[in-house]
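# Predicted model and sequence follow; I will ask about them next.
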Amino acid sequence: MRVTNYVHRLPVSTPTLYPATTTNVYIVESEGTAWIIDAGYENPEAAKTILTYITQLAVKKVAGILLTHHHPDHSPGAKALADFYQCPIACHPLEVQPIEEKIAPFKVDFTLQEGDSVQAGDINLTVLHTPGHTHGHLNFWLEEEKVLFSGDNIVAEGTTWIGPPDGDLTAYLASLERLQELQPSLIAPGHGDIIRNPSEKIEFFIQRRLERERQILELLSQNPFRLEQLVDTIYRDQVHPSVIWVAERTILGHLEKLQKEKKVRQKDDRYVLI
């Protein structure tokens, strides 16, 4: 579906995390040239949906596929698209190895760093390195329409999980603060509908993480806790059983941040305040 003059959103079915059921694939097109942002899971029906839509747009050239990160609900679908359009696949250098594992025998054709840009007709997509969800997570900025393609940094429903081995909460909060400074008009998230209250949404994500941190510190001020005790206390009856492992990694990500800040330390199998 068309979102703006240059942007189209295609939610395609993927085995992603609840509450999401689809991953957004974006087509950014101008003057007959298009870039695809993210590619979803390796799903023939999803690929058919994307190919059909691009054909209807009368795109003359698909310049390439830009992957925000390596997770399996975002990257493997690049194989079918790259094969059909004979176009390159690009990502951040830190994502190359895990992406190539998922798109084999295809390879990443070129890498993107902070400040790079790609062009479609008379518009440019600027590359933002926004680590946190993964170390090489990328966002893309369409200055002409002030649209931010946020990958999994910001999603429309729920919140983004940040935890080991990929996640870094300190980096994630810094990335969110930076995205807030852009003052986007729209956020095109990796999952869910277009976000039309960007500033409010980004602030919500920041405050949710800080609120969780305060909860952990408050609990540890009362007693030492094991990781599983913290997860049970904070998330009891709040998350679907299928994603309790996400809650565990999220709490572990917070604990790692607090340990780096020398606010918390691990004593045997428990965490205690310093």
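Ah, there it is. Since the model is a prediction, treat every value here as computed from it, not as a measurement.

# contacts, neighbours, all on C-alpha from now
Noted.

# could you say which helix or strand contains residue 128?
Remark: residue 128 resides in strand 123-129, with elements defined by DSSP states H and E.

# how far away is residue 198 from residue 168?
To residue 168, residue 198 is 22 Å away according to CA to CA, to the nearest Å.

# still on that earlier bit, figure out how far the strand holding residue 128 is from the centre of its chain.
How far strand 123-129 lies from its chain's middle: 16 Å, per CA atoms, centre = their mean, to the nearest Å.

# Which strands and helices lie in contact with it?
Packing partners of strand 123-129 (3 or more CA pairs under 8 Å, 6 or more residues apart in numbering; DSSP states H and E): strand 117-120, strand 138-142.

# Show me the contact partners of that strand.
For strand 123-129, the surrounding residues in contact (CA atoms under 8 Å, 6 or more residues apart in numbering) are 30, 92, 112-119, 136-144.

# quick one: it to strand 138-142, angle?
150 degrees (axes from the mean of the first three to the mean of the last three CA atoms, to 10 degrees).

# sorry, back to before: turn the helices and strands packed on strand 123-129 into CSV, including distance to residue 41 and mean neighbour count.
Shown next, in CSV, are the helices and strands packed on strand 123-129 (distance: least, CA to CA, whole Å; neighbours: other CA atoms under 10 Å):
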stretch, distance to residue 41, mean neighbour count
strand 117-120, 24, 17
strand 138-142, 18, 25
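
# could you dump these to JSON lines with distance to residue 246?
Shown next, in JSON lines, are those (distance: least, CA to CA, whole Å):
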{"stretch": "strand 117-120", "distance to residue 246": "33"}
{"stretch": "strand 138-142", "distance to residue 246": "21"}
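
# how about those, which one is nearest residue 202?
Residue 202 lies closest, by CA to CA, to one member of these: strand 138-142, at 14.0 Å.

# Below is an additional structure, to be compared with the one above:
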Amino acid sequence: MLSTLRYYSDYLFAVIGYFYGRAFRSAMNTLTPIESRLRLSPLVYRVLGANPGPFTLRGTNTYLVGTGKSRVLIDTGEPNVQQYIDDLREALDGCEISCIICTHWHEDHVGGIKDVINKVIGKPVPVYKFKRTDAPEDSSKYHYVEDGYVIKTEGATLRLLSTPGHTMEHMAVYLEEENTIFSGDCILGEGTTIFEDLYIYMQSLHKLLEMKPSRIYPGHGPVVENPLEKIKEYISHRNQREQQILDVLHSSKTASSMQITNEIYKARVKLAALSNVNHHISKLLKENKIEKIGIDNYRLITAAE
């Protein structure tokens, strides 16, 4: 039974990946151009991961932070990307990397750790990350820390913030001197992100909104110069989708996840949309707004109940 479920799960993700890839190829020309290396502020230098793709957009944004000879690197891109290694060396311009911060476990953020350490730094340095609780990982690579941990380098104070949802151990990084946030994949420079748990993802969005950052440096896409507007846009988008699901259940009394998907996404790739709907259903179940009937049917919980 488990092997069958894994087969269909793998098949589903393969199909979703195919359609994302096809959409990406047609949409690539509409993405905002990202320079391979660019100083964004006196404290922040962005180095593009040189790994464009359907989930990475123009590539993973990695960041060098600080003003002295010693810099902090946020995220590392993917493995075996020599262009990124060359660009990172150029951006350092004789400076050193004292430590690495990884916002989450996805390969396009942690995959380049080995290459950066071996080819750029030349010696072991701490790699700070939050620990996964949902799955095992190679703990020998990381120096695990917790929410609120502070890393200092010349000119910069970085506070690590728990922002789960995109992944369960996802972090954002707050740069105190600028009142800016490195958002990882919690917020992107363009488009919306995917998530493992919508319920806690929404909590993370509200957490960042309450901080009122002046700027967001995202894991992919251009710098967000209107951060409060962007965060509110993300929250509004999810709330609108949730209301559509509630409206379907109100009119139909009961419906399966695929029936809901067919009603909302009339002209979209249904398998990709189904995953999104299931995340919303999971959130609504946790909030006791709907209840599950049988294997895959749902109905509204009324105030009288």
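Looks like it came in fine. Quick caveat, the model's predicted, so the values are computed rather than measured.

# Quick check: the aligned residue for residue 244 of the second structure in the first structure?
Under the alignment (TM-score structural alignment), residue 244 of the second structure pairs with residue 215 of the first structure.

# Number of residues surrounding that match?
Residue 215 of the first structure has 15 neighbours, counted by other CA atoms under 10 Å.

# which residues touch it?
residue 234.

# average gap between the host helix or strand of it and the second structure?
Using DSSP H and E, residue 215 of the first structure maps to helix 198-222. Mean deviation of helix 198-222 of the first structure relative to the second structure after superposition (mean CA distance after the TM-score superposition for the first structure): 0.7 Å.

# Does anything pack onto the very next helix or strand once past that helix? Which helices or strands?
Note on helix 198-222 of the first structure: by DSSP H and E, the next helix or strand toward the C-terminus is helix 227-235. Here helix 227-235 of the first structure touches helix 198-222, helix 244-260, going by 3+ CA pairs under 8 Å, 6+ apart.

# which bit of the second structure covers helix 227-235 of the first structure?
Helix 227-235 of the first structure maps onto residues 257-265 of the second structure, going by TM-score structural alignment.

# Give me the three-state assignment for residue 183 of the second structure.
strand (DSSP: H, G, I helix; E, B strand; the rest coil).

# Show me what it aligns to in the first structure.
Under TM-score structural alignment, residue 183 of the second structure pairs with residue 150 in the first structure.

# so how many other residues sit close to its match?
Residue 150 of the first structure: 23 surrounding residues under other CA under 10 Å.

# again, but for residue 282 of the second structure
As a burial measure, residue 282 of the second structure scores 17 neighbours (other CA under 10 Å).

# Please apply the same query to residue 216 of the first structure.
The tally of other residues near residue 216 of the first structure (other CA under 10 Å) stands at 23.

# before we move on, what about residue 272 of the second structure?
Neighbours of residue 272 of the second structure (other CA under 10 Å): 17.

# Regarding the first structure, what is its longest strand?
As assigned by DSSP state E, the longest strand anywhere in the first structure is strand 22-30.

# mean per-residue distance, that one to the second structure?
Mean deviation for strand 22-30 of the first structure: 1.2 Å (mean CA distance after the TM-score superposition for the first structure).

# Where in the second structure does that strand fall?
Using TM-score structural alignment, strand 22-30 of the first structure lines up with residues 59-67 of the second structure.

# Now the terminal residues of that stretch, how far apart.
25 Å.

# same deal with stretch 93-105 of the second structure?
28 Å.

# Give me the contacts around that stretch.
If you take CA under 8 Å, 6+ apart as the criterion, stretch 93-105 of the second structure is touched by 68-76, 109-110, 121, 125-130, 167, 169-173, 184.

# Is it possible to mark the buried ones in these?
By neighbour count, with 16 or more other CA atoms under 10 Å, the contacts of stretch 93-105 of the second structure hold 70-76, 109-110, 121, 127-130, 167, 169-173, 184 as buried.

# Return the subset of those lying in helices.
109-110 (DSSP state H).

# Distance of residue 290 of the second structure relative to residue 203 of the second structure?
For residue 290 of the second structure, the distance to residue 203 of the second structure - CA to CA - is 19 Å.

# Comparing those two, which shows the higher neighbour count?
The neighbour count for residue 290 of the second structure versus residue 203, taken as other CA under 10 Å, is higher for residue 290 (20 against 15).

# Need the counterpart of the more buried one in the first structure.
Match for residue 290 of the second structure (TM-score structural alignment): residue 264.

# Chain neighbours aside, what residue packs nearest to that match?
Counting by CA to CA, 6 or more residues apart in numbering, residue 273 is the residue found nearest to residue 264 of the first structure once chain neighbours are left out, at 4.5 Å.

# what does that neighbour align to in the second structure?
By TM-score structural alignment, residue 273 of the first structure lines up with residue 300 in the second structure.

# Also residue 39 of the first structure?
Aligned partner of residue 39 of the first structure by TM-score structural alignment: residue 76.

# Excluding chain neighbours, what is closest to its match?
Residue nearest to residue 76 of the second structure in three dimensions, not counting chain neighbours: residue 112, with 4.8 Å by CA to CA, 6+ apart.

# separation between residue 157 of the second structure and residue 271 of the second structure?
Distance of residue 157 of the second structure to residue 271 of the second structure, given as CA to CA: 43 Å.

# I should have written residue 260 of the second structure there, sorry.
According to CA to CA, residue 260 of the second structure stands 12 Å off from residue 271 of the second structure.

# more neighbours, the two?
residue 260 (24 against 15).

# who are the neighbours in contact with the more buried one?
Each residue near residue 260 of the second structure by CA under 8 Å, 6+ apart is listed here: 245, 248-249, 277.

# now do 10 Å
244-249, 252, 254, 274, 277-278, 281, 297-298 (CA atoms under 10 Å, 6 or more residues apart in numbering).

# How about residue 15 of the second structure?
9, 21, 269, 271-272.

# picking that back up, hang on, the match of residue 39 of the first structure packs against residue 63?
Yes - taking contacts as CA atoms under 10 Å, residue 76 of the second structure lies within contact range of residue 63: 8.7 Å.
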